[in-house]
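*Asks:* Would you be able to build a 3D model of this:
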Amino acid sequence: MTEARAGMLLVATPALLDPNFADTVVLLLDVDDNGALGVVLNRPSGVPVGDVLADWGEVVAEPGVLFHGGPVSTEGALAVGLLRDSDDAPVGFREVFGQLGIVDLDTPVELVDGSLSGMRIFAGYAGWGAEQLVGEIEEGSWYVVPAQPRDVFRGDPDDLWRDVLRRQPGELAWHSTRPVDPDLN
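*Replies:* Presented below is the predicted three-dimensional model:
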């Protein structure tokens, strides 16, 4: 089992039936002794970012909509951005891993805009209490795999779950073609 830490992906296994997380890919943004926080990468909404956060509408990556980040604090927004240059982190940017980080949406857009090669805004987030995520991983609800920055900013996130599994080594890649109900195979 790979350790769950910031910058890793949680890929829902077929055993995870919770409708908030079935067939999701979650980017972990923070993991410590108190718990974990992440955002669901493959649940776009139909709401354009510009309708909710007008200043940020031109900055976000296509498809330019808010994403359902998870069931916690759905009235709030959290932004993830990718730096163009690792030596040019703007005010309001906190590194998560590599050039990927969290963008403070209270920062004036003009201080951030030219520094990012991609940005996505999530309504809500996924959160776990201390040891809760470890328990879910041990019970087989999540595969823990490395993230790639392009996972966050895909124009079409519908096939993200399968594509992330497909690139994994060994037998884990086989799960990318597994039917929802193996008994029907």
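*Asks:* make it CA atoms for all contacts and neighbour counts henceforth
*Replies:* Will do.
*Asks:* the strands in the chain, which residues?
*Replies:* Residue ranges of the strands in the chain, as given by DSSP state E, are 8-12, 25-32, 35-40, 44-48, 65-68, 72-83, 93-97, 100-103, 116-129, 142-146.
*Asks:* want to throw these into JSON lines with mean neighbour count and distance to Pro182?
*Replies:* Shown next, in JSON lines, are these (neighbours: other CA atoms under 10 Å; distance: least, CA to CA, whole Å):
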{"stretch": "strand 8-12", "mean neighbour count": "24", "distance to Pro182": "16"}
{"stretch": "strand 25-32", "mean neighbour count": "22", "distance to Pro182": "21"}
{"stretch": "strand 35-40", "mean neighbour count": "24", "distance to Pro182": "25"}
{"stretch": "strand 44-48", "mean neighbour count": "16", "distance to Pro182": "28"}
{"stretch": "strand 65-68", "mean neighbour count": "24", "distance to Pro182": "29"}
{"stretch": "strand 72-83", "mean neighbour count": "19", "distance to Pro182": "32"}
{"stretch": "strand 93-97", "mean neighbour count": "18", "distance to Pro182": "36"}
{"stretch": "strand 100-103", "mean neighbour count": "22", "distance to Pro182": "37"}
{"stretch": "strand 116-129", "mean neighbour count": "21", "distance to Pro182": "28"}
{"stretch": "strand 142-146", "mean neighbour count": "20", "distance to Pro182": "18"}
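*Asks:* before we go on, could you also do this sequence so I can check it against the first one:
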Amino acid sequence: MPVSLVGHLLVATPLLRESAFDRAVILMLSHDDDGALGVVVNRPTDVPVDSMLPEWTHVASDPAVIFDGGPVSPESALALVFVDAESEPLGVRRITPQVGLVDLDTPVEVVEQGVSGLRVFSGYAGWSPDQLESEIDEGSWYVLDAQPGDAFRADATELWRTVLHREGGDLALVSTFPEDPSLN
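*Replies:* This is a model prediction of the structure:
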């Protein structure tokens, strides 16, 4: 396991079935001695971005809806951008070379020149110090490399299967598990 999980994906294992994280795919935004934070990137809602952040709508990736980022602080909004520019746009903190966390208080005009996509999340997933490591050790999460477009996929609801399938081997087999194993 990498020392820092920033920029990696946490993919829920079947152990998390029937939990709030059932088939969740989380992009890790922060991971240090104070704990960890990420956003669930595969749970779109029906709430359009323009209903809450109309100034950002033209930058939003398809589908242009708010995503359920996790159970912590659901009244808060976090946003990721797909960064095009070599230089870091003002108001953006890179998570990976092509994905950044944007400060939504930054004027859109300042950010939009260097980005080609935006995804807005309501809430986030958070862990206290050592909590995430314990969950990984007990087999609740697969830690996988993220691809730049994972957080911006139009078919986000298929991401759990897609990520596991592209890993090959046993994880590709896990990707075929039915949502209800009793139907197998």
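*Asks:* on that earlier part again, so can I have JSON lines of the strands of the first structure showing distance to Gln168 of the first structure?
*Replies:* Listed next are the strands of the first structure as JSON lines, based on distance: least, CA to CA, whole Å:
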{"stretch": "strand 8-12", "distance to Gln168 of the first structure": "11"}
{"stretch": "strand 25-32", "distance to Gln168 of the first structure": "14"}
{"stretch": "strand 35-40", "distance to Gln168 of the first structure": "19"}
{"stretch": "strand 44-48", "distance to Gln168 of the first structure": "24"}
{"stretch": "strand 65-68", "distance to Gln168 of the first structure": "25"}
{"stretch": "strand 72-83", "distance to Gln168 of the first structure": "23"}
{"stretch": "strand 93-97", "distance to Gln168 of the first structure": "20"}
{"stretch": "strand 100-103", "distance to Gln168 of the first structure": "21"}
{"stretch": "strand 116-129", "distance to Gln168 of the first structure": "23"}
{"stretch": "strand 142-146", "distance to Gln168 of the first structure": "8"}
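*Asks:* Looking at these, which is nearest to Arg154 of the first structure?
*Replies:* For these, proximity to Arg154 of the first structure was assessed by CA to CA; strand 116-129 is nearest, at 9.8 Å.
*Asks:* Give me the contacts around the closest one.
*Replies:* With contact meaning CA atoms under 8 Å, 6 or more residues apart in numbering, strand 116-129 of the first structure is reached by 26, 34-40, 49, 59-61, 64-84, 152-153.
*Asks:* try it again with 6 Å
*Replies:* The set of residues external to strand 116-129 of the first structure that reach it, using CA atoms under 6 Å, 6 or more residues apart in numbering, is 35-39, 60-61, 66-70, 72-74, 76-84.
*Asks:* Kindly report the same for stretch 83-90 of the second structure.
*Replies:* Gln98, Val99, Val111, Gly114, Val115.
*Asks:* closest one to Leu184 of the first structure among the strands of the first structure?
*Replies:* Comparing those by CA to CA, strand 8-12 comes nearest, at 20.4 Å.
*Asks:* Chain neighbours aside, what residue packs nearest to the residue nearest to the spatial centre of the first structure?
*Replies:* Per CA atoms, centre = their mean, the C-alpha nearest to the average position across the first structure is that of Leu27, at 3.3 Å. Counting by CA to CA, 6 or more residues apart in numbering, Leu9 is the residue found nearest to Leu27 of the first structure once chain neighbours are left out, at 4.7 Å.
*Asks:* cool, and Val120 of the second structure?
*Replies:* Ala79 (4.3 Å).
*Asks:* how about Leu144 of the second structure, what does it touch?
*Replies:* His8, Leu9.
*Asks:* Touching stretch 30-37 of the first structure from outside, list them.
*Replies:* Residues external to stretch 30-37 of the first structure that are found in contact with it (CA under 6 Å, 6+ apart): Arg5, Ala6, Leu28, Leu29, Ala126, Gly127, Trp128, Gly129, Ala130.
*Asks:* now do 8 Å
*Replies:* Contacts for stretch 30-37 of the first structure (CA under 8 Å, 6+ apart): 4-6, 28-29, 38, 96, 125-133.
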